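Participant: sharing a model that was predicted from the sequence below.
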Amino acid sequence: MLRRVALCLFGVLLALPATAQVRDTWTGRLMFENDVLWVDDSDRHYSNGIRLEARGREGHIWSWIAGPGRWLTGAGRDTPQRMGLALGHNIYTPEDIKTEELVEDDRPYAAWLHGDISVVAREGRTRTEATLSLGVVGPAARGEEMQRWFHGIIDSPIPAGWDNQLSNEPAVLLVVQRGWGDLVPPRPAPLLGEQGLDWDLVPHADLALGNVFVHAAGGAVLRLGNDLGWDLGPRRIRPTAAGGDLACGRRGFVWSVLGGVTGRAVVRNIFLDGNTFTDSHSVEKNSFVGDAWYGLTLSWGGLRTSFIHTIRSPEFEGQRRPDHFGSITVAWSP
């Protein structure tokens, strides 16, 4: 049943750009994160994430979510809103994936399959997004099948310990995120302004509540490039999802290099704490986790790509070293 629902959601997202009317109102984005994209060929902890999004233009929002969206984002009646739909899948594993035995001092195997609906409100270059995510954690999320299939393609070791994964559990998550693009807006870069290069700094914060994550986070993104005024930097997959478009449409060649940091005060992480309602394997999580990341974005016409490398501090007691993973995003708009 869950697989049918996921396939239906996937089909809806793919079909949205298919008609002339929808092409005028929706944009798409595909995000892929994997530790194999990092040069040390690591395969541990946050192993893979994929997310497919469809976003409406400003003013395109279903009426029944406009009111709750304004309440969650704090938007005024005249503040423009837009909506989004997404389908996401994340995989988490211990470092040793070759053993069938439970690795007691490492994080559990887990997968998360979810569908999201979101509302975005914009005032100037301040962007607030509220997202409700509904899905499942456990075998129904098909993490074992997904990882076995992908490892077969890239000729990596086949994971043997998925019998120890978290049990099936409904996954509910509400996230409210804000980016303040007006605090340090784009301005000519020192020594490079005559070449048409600008820089900006975008602080951001978010609050996550649910049985998947409970955390408060904050950070900032520093960018250097041209035509920075139309967005707040590239988006990434949760729990780090800073960035987002302020405007859509075709543009000339736009590029930027960027770096950022994010810190999270963690109250709950189901992928470390284990199942909410049943006994399961778990580890002692760290109460504070930080990400540092850097990358490059390139845009031409309606197509945009970004390449990001993230370094994540240890998430649980006994983790010997930070994790590294790469992110590739492709976005398109009419």
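Facilitator: Arrived safely, thanks for sending. Numbering: from 1, shown residues only.

Participant: could you use CA atoms for every contact and neighbour count after this?
Facilitator: Noted.

Participant: contact partners of the helix or strand encompassing F10?
Facilitator: For F10, the host element (DSSP states H and E) is helix 2-15. For helix 2-15, the surrounding residues in contact (C-alpha atoms under 8 Å, 6 or more residues apart in numbering) are L52, E53, A54, L85, A86, L87, G115, A140.

Participant: how distant is that helix from the center of its chain?
Facilitator: Put simply, helix 2-15 sits 19 Å off its chain's centre (C-alpha atoms, centre = their mean, to the nearest Å).

Participant: swap in stretch 60-67?
Facilitator: Computed by C-alpha atoms, centre = their mean, the separation of stretch 60-67 from the middle of its chain amounts to 23 Å.

Participant: could you do stretch 139-147 as well?
Facilitator: 19 Å.

Participant: ditto for stretch 306-324
Facilitator: 15 Å.

Participant: ditto for stretch 134-145
Facilitator: Computed by C-alpha atoms, centre = their mean, the separation of stretch 134-145 from the middle of its chain amounts to 17 Å.

Participant: in it, which residues are buried?
Facilitator: By 16 or more other C-alpha atoms under 10 Å, the buried positions in stretch 134-145 come out as L134, G135, V136, V137, G138, P139, A140, A141, R142, G143, E144.

Participant: need the next SSE after the helix holding F10, C-terminal direction.
Facilitator: Downstream of helix 2-15, the next assigned helix or strand under DSSP H and E is helix 20-23.

Participant: which strands and helices sit next to the helix or strand following that next one?
Facilitator: Sequence-wise, the next helix or strand downstream of helix 20-23 (DSSP H and E) is strand 26-34. Other helices and strands packing on strand 26-34, by 3 or more C-alpha pairs under 8 Å, 6 or more residues apart in numbering; DSSP states H and E, are strand 45-56, strand 323-332.

Participant: alongside the first one, take a look at this:
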Amino acid sequence: MTTLVIAAAILLPAVSVRAQPAPDTASIWTLQDENASISASKPTDRFYVNGLRLGWTSPTTVVPDFLQNLGHTLWGNGQQRISFDLSQQIYTPVNTQATIPNPRDRPYAGLLLGDFSLLSDTDDSRSVLALSFGILGPAAGGKGIQNGFHNLISQNVVNGWNHQIQNTAAVELLHERTWRLPIATVAAMETDALPSLTVAVGDVRDYLQTGITFRIGQGLNSDFGVPRPRPGLSGGDAYKPTRPFVWYAFVGADGQAVGYDILLQSSPFRGGPHVGKTWDVGELQGGFAVMAFGMRLTVAYVAQTQEFQGQTGGLHQFGSASIAFRF
């Protein structure tokens, strides 16, 4: 906990004067999905199986005054936005045909979250304060969504959902800072680096994450990287194209120090299926983003190290894609 407090202090620097972007009157809608079927590893459809997210991000001109004041107090000069997300994540063990799951494998779990975020952008940084509420367990609908989709595409149903982690209220507080550091322009192509630092506490996952993304393309100052459901490197949903056609390719890596993960350990107050977490988790990701006609398409491929003791199959791999629209 001391480490997390220190990290929070680092993420909340004293007020400084930075150039801020021009106001943006557009709302942004984002639809994103991550799925372990898009994987070079075998078997697929295991561990973190699917993450579906729908998000709305406000214009900079409609943020309530008290939130504007909070943003200026926390981060100084910057353009503020608010956003709302609804997300569902599904987790399973490797063997989904067994009626009684292997107690040494990842537990079944569904997680449904509603997220509220306050964002602040300057020309060279993005800061995010997010509060999430939701439910972990059968009420999150993981069993119905996964087996319903499997029926739709004529795949075998998953048999072990009766042994999932039981209903538990989910609360999470997250603070994140991403910096945008231009490197050079070569043959009309820009390059930059996006170092980031994230700290999250709550009854879902307590972790400290640091990472960096490198990009090459045109119009890099249009956003702060591709969005991702957290944990993971996320540039967020807000974007503002600075040229008619924006594109970039990217590669990034992050490391997470995990203090607690209810999706692996169950609730310490209620018990339930659980495995021993791994305290250090790393990710590699790469992909591309394209912006045109007010839309943004992003695609990423993610490889993740072991999250729990005894995890098999090498790096866990999955694909991530999002489509967003400005109105």
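Facilitator: Structure's in. What do you need? These numbers were taken from a predicted model, which means no experiment stands behind them.

Participant: circling back to that earlier point, for F277 of structure 1, which of the helices and strands packed on strand 26-34 of structure 1 is the nearest?
Facilitator: The closest of these to F277 of structure 1 is strand 45-56. By C-alpha to C-alpha, the value is 22.8 Å.

Participant: let me know the secondary structure of D41 of structure 1.
Facilitator: Here D41 of structure 1 is coil, with the state taken from DSSP: H, G, I helix; E, B strand; the rest coil.

Participant: surely it meets N34?
Facilitator: No: counting by C-alpha atoms under 8 Å, D41 of structure 1 stays clear of N34, with 9.9 Å between them.

Participant: surely E129 of structure 1 touches I117?
Facilitator: No: between E129 of structure 1 and I117 there is no contact under C-alpha under 8 Å: 10.4 Å.

Participant: the two: who's more crowded?
Facilitator: Neighbour count, other C-alpha atoms under 10 Å: between E129 of structure 1 and I117, E129 has more, with 25 against 19.

Participant: for the more buried one, pull up the helix or strand it's in.
Facilitator: strand 126-137.

Participant: and that strand, how far from structure 2 on average?
Facilitator: Comparing strand 126-137 of structure 1 with its match in structure 2 after superposition yields a mean distance of 0.4 Å (mean C-alpha distance after the TM-score superposition for structure 1).

Participant: please enumerate the strands of structure 2.
Facilitator: Secondary structure of structure 2 by DSSP state E: the strands cover 28-35, 47-57, 79-92, 109-121, 125-136, 168-179, 181-186, 189-202, 205-218, 245-261, 280-292, 295-304, 316-326.

Participant: helices or strands up against the longest one?
Facilitator: What it means is strand 245-261 of structure 2. Checking 3+ C-alpha pairs under 8 Å, 6+ apart, strand 245-261 of structure 2 ends up next to strand 205-218, strand 280-292.

Participant: of those, which approaches F47 of structure 2 most closely?
Facilitator: So among these, strand 280-292 is nearest, using C-alpha to C-alpha, at 14.2 Å.

Participant: stretch 72-86 of structure 2: how far from the chain's middle?
Facilitator: 17 Å.

Participant: in that stretch, what's buried?
Facilitator: Across stretch 72-86 of structure 2, burial judged by 16+ other C-alpha under 10 Å covers 72, 74-86.

Participant: now do the end-to-end distance for that stretch.
Facilitator: 26 Å (C-alpha to C-alpha, to the nearest Å).

Participant: one more: stretch 29-48 of structure 2?
Facilitator: For stretch 29-48 of structure 2, the first-to-last residue distance is 24 Å (C-alpha to C-alpha).

Participant: got the buried residues for that stretch?
Facilitator: 29-39, 41, 44-48.

Participant: same check, this time on stretch 97-114 of structure 2
Facilitator: For stretch 97-114 of structure 2, by 16+ other C-alpha under 10 Å, it's P101, D105, R106, P107, Y108, A109, G110, L111, L112, L113, G114.

Participant: now do the contacts for the last one.
Facilitator: The one in question is G114 of structure 2. Contact analysis of G114 of structure 2 by C-alpha under 8 Å, 6+ apart lists F84, D85, L86, S87, S132, F133, G134.
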